[in-house]
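> Next input, structure requested:
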Amino acid sequence: MHRLVEPGQYRAIRYTERLAEAGAVASVGSRGDSYDNALAEAFNSLFKAELVRHRGPWKSIDDLEFAVAEYIDWFNNRRLHSAR
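As a prediction, the model looks like this:
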């Protein structure tokens, strides 16, 4: 017997309801437009792989904050980008 609402659908409904309760707007847009979050997701993947999993765990929040600042500086200024 097929369920009327799958667990993933329920979570999506509940998430939408919670956004409305908080007065927040869900991310809008479609793939390929200026609202696409693929770039952010790609960066988050790299960030997790290259910093969080590779160099953690940290002893304190200060150590983590410093590591994040170093990573962002490296990523933006010294990392080899494909455009080079």
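
> From here on, just use CA atoms for contacts and neighbour counts.
Fine.

> So for stretch 31-41, what gets flagged as buried?
Going by neighbour count (16 or more other C-alpha atoms under 10 Å), the buried part of stretch 31-41 is residue 37.

> Sorry, slip of the keys, the one I care about is stretch 55-74.
For stretch 55-74, the neighbour count (16+ other C-alpha under 10 Å) marks 64, 67, 71 as buried.

> structure for this one too, so we can compare:
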Amino acid sequence: MKLTTRLLRAGVHPSMGSVGDSYDNALAENLWILIQTECIRGRTFTTHAEANLALFEYVDGFYNSRRIQKRLGYLSPVEFEEKHYADQATAKRTNLKPRHPALTS
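Sure thing, here's the model as predicted:
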């Protein structure tokens, strides 16, 4: 409660849902399960630095860039961006107005 009050006074809106709303927690738990199954299960780390590096490489090197996403038409963010720029280049060559891939059906 003190944190929420302090955030509101500072003009910051907390991302947490209302009391009894587990939406934010469910998202965090889903990510944690993915990290456990895809990154750390079966591995042994000798130092915290080694574990931190493995987590960074997973999140930044795979999860955020190469993992396919339904909202992107089952493309990874990298593939989606490459397609977007390729579509822009094609549109420019053919004098068509480029459209963002997410807006095409």
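
> Need the TM-score between these chains.
Put the two chains on top of each other and the TM-score (TM-score structural alignment, normalised by the length of structure 1) is 0.54; 58 aligned residues with a C-alpha RMSD of 2.5 Å.

> Give me the aligned partner of residue 56 of structure 2 over in structure 1.
Counting by TM-score structural alignment, residue 56 of structure 2 corresponds to residue 69 in structure 1.

> er, residue 39 of structure 2 actually
Using TM-score structural alignment, residue 39 of structure 2 sits opposite residue 51 in structure 1.

> Chain neighbours aside, what residue packs nearest to its match?
Distances taken as C-alpha to C-alpha, 6 or more residues apart in numbering place residue 71 nearest to residue 51 of structure 1, at 7.2 Å, with adjacent residues excluded.

> Neighbours of residue 71 of structure 2, how many?
Applying other C-alpha atoms under 10 Å, we find 10 residues neighbouring residue 71 of structure 2.

> if I look at the match of residue 39 of structure 2, how far off is residue 78 of structure 1?
Going from residue 51 of structure 1 to residue 78 of structure 1 by C-alpha to C-alpha, to the nearest Å gives 15 Å.

> re earlier: could you dump the buried residues of stretch 55-74 of structure 1 to JSON lines with secondary structure and distance to residue 38 of structure 1?
Listed next are the buried residues of stretch 55-74 of structure 1 as JSON lines, based on DSSP: H, G, I helix; E, B strand; the rest coil; distance: C-alpha to C-alpha, whole Å:
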{"residue": "64", "secondary structure": "helix", "distance to residue 38 of structure 1": "25"}
{"residue": "67", "secondary structure": "helix", "distance to residue 38 of structure 1": "24"}
{"residue": "71", "secondary structure": "helix", "distance to residue 38 of structure 1": "20"}
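
> Distance of residue 62 of structure 1 relative to residue 69 of structure 1?
Distance, residue 62 of structure 1 to residue 69 of structure 1, using C-alpha to C-alpha: 11 Å.

> Next: residue 40 of structure 1.
Counting by C-alpha to C-alpha, the gap from residue 40 of structure 1 to residue 69 of structure 1 is 17 Å.

> for the most centrally placed residue in structure 2, what are its contacts?
By C-alpha atoms, centre = their mean, the mean C-alpha position of structure 2 lies nearest to residue 64, the distance being 4.8 Å. Counting by C-alpha atoms under 8 Å, 6 or more residues apart in numbering, residue 64 of structure 2 makes contact with residue 77.
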